[in-house]
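Asks: Provided below are the primary sequence and the corresponding predicted coordinates.
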Amino acid sequence: MPRDAAELVELLDLETIDDDLFRGAQMPTSRSMVFGGQVAAQSLVAASRTVADPYTAHSLHSYFLQPGDPTVPTIYDVENLRDGRSFATRRVIAQQHGRPIYAQTVNFHLAEPGLEHAEPMPDVPGPDDASVRPISRRLQEELHADQWNVAEIRIVDTSAGAPGDARHPARQRVWMRVATPLPDDQFWHRAAFTYLSDMTLVGAAMVPHGISLGRGDAFAASLDHAVWFHRPFRADEWWLYDQVSPSASSGRGLVLARVFTQAGALVASVAQETVLRPRQDRS
């Protein structure tokens, strides 16, 4: 998996096979399946390659259909659903072995002036504060999470053991960024953010139940994933991933997240639902 921004760009820079048809490469990984953030980001790149430059992606909505095979390339088939004066829409089907593994719809928008408001960033320690701890290399190895190598991730806090937090019994906040500088083009920052946006989310839903993927007492798999881009930002500069899980039931957990720059600007929102099951027999 990518170890720095240059390798991440290489992974996401798709080969054009034909009109609206692209091939995504793989990198060596210890994972038994393709990382969800990778197929989401490659799909966004494929869709973006089929629209004119003035349009930028403002939202994507997607479903994970089958586990991806990390030993073979992924084919991305893009369908043009709309080319309007202000908005354009594309649908992407990612395929391996002749079957779909992921479906994404992306909407693009021409920038225009409009009304402005945004929620403020919560009051949290900065990424360099002594109370903020980095994700351990041991945890990454236990999770086979070598996709995290390209990112710096520092945990701010969770709602575990926090008295009086009735509004958010399942909450997790982390600082994240791509570990090395990306190209200046916002295209790559949206793609890189989409790659990273699939990291750590499910942890917020596990907090009140005392379960952990690292200990092997839980099973989780992403079902769907949505991103809204509100304002331009750099994915290689620190951003706060403020995650809450409003509900877990019927073997599923929902996580909603707000994304803030270190300066406090609300730049993106993310939603994901996952299969979430405690393992009754760890053997």
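Replies: Happy to help now that I have it.
Asks: all contacts plus neighbour counts: C-alpha atoms, from now on.
Replies: Fine.
Asks: my guess is I153 is in a helix, correct?
Replies: No: counting by DSSP: H, G, I helix; E, B strand; the rest coil, I153 falls outside a helix, being strand.
Asks: and for it, the neighbour number?
Replies: I153 sits with 27 neighbouring residues when counted by other C-alpha atoms under 10 Å.
Asks: equivalent analysis for G98, please.
Replies: 8.
Asks: same thing with I17?
Replies: For I17, using other C-alpha under 10 Å, the count is 12.
Asks: hmm, it is touching G24, no?
Replies: No: between I17 and G24 there is no contact under C-alpha atoms under 8 Å: 10.2 Å.
Asks: tell me if V275 really is in a strand.
Replies: Yes: judged by three-state DSSP, V275 forms part of a strand.
Asks: okay, it and V255: tell me how far apart.
Replies: Relative to V255, V275 is positioned 12 Å away (C-alpha to C-alpha, to the nearest Å).
Asks: adding another structure so you can compare the two:
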Amino acid sequence: MTETHVRELVDLLEVERLEDNLFRGQSRDIGTHFVFGGQVLGQALSAAQRTVDPAREAHSLHAYFLRAGDINAPIVYSVERARDGGTFSARRVVAIQHGQPILNGSISFQVPETGFEHQSSMPEVPMPEDISPMQALPPEQLAKLPEKLQRWLGVDAPFEFRHVWPQDKLHPVKRPPYQHIWFRLTAPVGDSADLHRSLLAYASDFNLIGTATLPHGISYYTHNVQMASLDHALWFHRPFRVDEWLLYSFDSPTAQSARGLARGQIFTRDGRLVASTAQEGLIRLRG
């Protein structure tokens, strides 16, 4: 089933062209009740990439989540060709569902060139082979949980995650606002750099805003907590493959006014910094 799930994800991110600058993507229920934000990010990037000279590579993405997406309906992506310069191209993308925008995004592309280089060092953490795989909940324990949690925890995922410091998200305890997680696609895909960037955009939404909940002993599963992504930024630095192990290193410098900020750096196993992320999310205590 692993290859099937990966193929389904690749197909999900390969949006259908309706017109020169108009695309349609399907929605997939991964157990989150609403469309997963990473799906919209990945599809928006995929749509924008279809309107740019293949020699130009996406290097930054900035997006605002405006409304929750309906998992039972497709999403239309309208791409505006804002600029094509000598080296850079800019695209604006609006994701539309039921006649309303659910995401506004801007994506910048660049012709690769050489220049000065430096990067942060990868944290010293165990390699993925030295970390036990995540264990699925036993069926009898899963059956005792609310339906929403059953859908989320019971769905097989195309990505494998290995937490350097595992946490029981059903019974979270307070801990410092940082974490390190190895992840990879569970089956190989082709060599298309555009596809790998879209897949990374999809995966970059996992665990990011959850880092801001760590000092407070709560999680997405806490019954009286409302959480939602408000925006998302992603920068691509160097080549990578998502079907090889990548280390996602997170920290959260602040939370206030029912919002939390989280940042991430993504490294290859040999220590190359390949992408950076930032996200602000709603973290609201209800009742």
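Replies: Right, received. Where do you want to start? Just so it is clear, the structure is predicted and the values come from calculations on it, not from any experiment.
Asks: one step back: so which of V275 and V255 of structure 1 has more stuff around it?
Replies: V255 (24 against 18).
Asks: excluding its backbone neighbours, what's nearest that one?
Replies: S245 (4.2 Å; C-alpha to C-alpha, 6 or more residues apart in numbering).
Asks: can you classify the aligned partner of that neighbour in structure 2 as helix, strand or coil?
Replies: Aligned by TM-score structural alignment, S245 of structure 1 pairs with S252 of structure 2. For S252 of structure 2, the assignment made with three-state DSSP gives strand.
Asks: S252 of structure 2 - how many residues pack around it?
Replies: 25.
Asks: what's the answer for the one 5 residues further on, then?
Replies: By the other C-alpha under 10 Å criterion, the neighbourhood of S257 of structure 2 contains 8 residues.
Asks: now swap in D130 of structure 2 and tell me
Replies: 10.
Asks: how near is it to I266 of structure 2?
Replies: Counting by C-alpha to C-alpha, the gap from D130 of structure 2 to I266 of structure 2 is 19 Å.
Asks: neighbours around T16 of structure 1, how many?
Replies: Neighbourhood size, T16 of structure 1 [other C-alpha under 10 Å]: 15.
Asks: which bit of structure 2 covers the helix or strand containing it?
Replies: Assigned by DSSP states H and E, T16 of structure 1 belongs to strand 15-18. Alignment of strand 15-18 of structure 1 against structure 2: residues 16-19, by TM-score structural alignment.
Asks: look up the closest residue to the residue nearest to the spatial centre of structure 1, ignoring the ones flanking it.
Replies: Nearest to the geometric centre of structure 1 sits S197, at 2.0 Å (C-alpha atoms, centre = their mean). Leaving aside its sequence neighbours, S197 of structure 1 sits nearest to G37 (C-alpha to C-alpha, 6+ apart; 6.7 Å).
Asks: pretty sure that neighbour sits against A192.
Replies: No: using C-alpha under 8 Å, G37 of structure 1 is not in contact with A192; the gap is 9.1 Å.
Asks: higher neighbour count, those two?
Replies: Legend: neighbour count by other C-alpha under 10 Å for G37 of structure 1 and A192, higher for A192 (28 against 20).
Asks: the more buried one -> structure 2?
Replies: Match for A192 of structure 1 (TM-score structural alignment): L199.
Asks: same question, T261 of structure 1
Replies: So, by TM-score structural alignment, T261 of structure 1 is matched to T268.
Asks: its match: neighbouring residues, count only.
Replies: So T268 of structure 2, with other C-alpha under 10 Å, has 21 neighbours.
Asks: roughly how far apart are it and S219 of structure 2?
Replies: Look at T268 of structure 2 and S219 of structure 2: by C-alpha to C-alpha, they are 28 Å apart.
Asks: likewise for R272 of structure 2?
Replies: R272 of structure 2 is 30 Å from S219 of structure 2, by C-alpha to C-alpha.
Asks: what about these two, which has more around it?
Replies: S219 (23 against 18).
Asks: SS state for the more buried one?
Replies: With three-state DSSP as the criterion, S219 of structure 2 reads coil.
Asks: my understanding was that it contacts T211; is that so?
Replies: No: using C-alpha under 8 Å, S219 of structure 2 is not in contact with T211; the gap is 9.1 Å.
Asks: how about P126 of structure 2: what's its closest non-neighbour residue?
Replies: Spatial nearest neighbour of P126 of structure 2, chain neighbours left out: V164 (7.1 Å); criterion: C-alpha to C-alpha, 6+ apart.
Asks: revised request: answer the last question for P181 of structure 1.
Replies: D236 (5.7 Å).
Asks: what residue of structure 1 takes the place of F161 of structure 2?
Replies: Per TM-score structural alignment, F161 of structure 2 is aligned with I153.
Asks: quick check: the gap between its match and A41 of structure 1.
Replies: 19 Å.
Asks: what's near enough to touch the residue nearest to S197 of structure 1?
Replies: 194-199 (C-alpha atoms under 8 Å, 6 or more residues apart in numbering).
Asks: count of neighbours near G214 of structure 1?
Replies: Residues lying near G214 of structure 1 (other C-alpha under 10 Å) number 14.
Asks: which one in structure 2 is aligned with it?
Replies: Checking TM-score structural alignment: G214 of structure 1 goes with Y221.
Asks: looking at it, L12 of structure 2 is touching V40, isn't it?
Replies: No: L12 of structure 2 is beyond contact range of V40, at 10.1 Å (criterion: C-alpha under 8 Å).
Asks: and the gap between the match of G214 of structure 1 and G287 of structure 2?
Replies: Distance from Y221 of structure 2 to G287 of structure 2, by C-alpha to C-alpha: 15 Å.
Asks: and if you look at A136 of structure 2?
Replies: From A136 of structure 2 to G287 of structure 2 the distance is 31 Å (C-alpha to C-alpha).
Asks: who's more crowded, the two?
Replies: A136 (11 against 5).
Asks: pull the contacting residues for the more buried one.
Replies: Applying C-alpha under 8 Å, 6+ apart, we find A136 of structure 2 in contact with 153-154.
Asks: likewise for the one 4 residues further on?
Replies: Shown here is E140 of structure 2, which makes no contacts under the criterion C-alpha under 8 Å, 6+ apart.
Asks: now swap in M121 of structure 1 and tell me
Replies: Applying C-alpha under 8 Å, 6+ apart, the residues contacting M121 of structure 1 are 260, 264-266.
Asks: and the two most separated of these?
Replies: Across those, the longest distance by C-alpha to C-alpha is 6.5 Å; it joins G264 and L266.
Asks: overlap of the contact sets of the two?
Replies: Joint contacts of G264 of structure 1 and L266 (C-alpha under 8 Å, 6+ apart) are 120-121.
Asks: who's in contact with L234 of structure 2?
Replies: 60-62, 201, 275-278.
Asks: cool, thanks, signing off.
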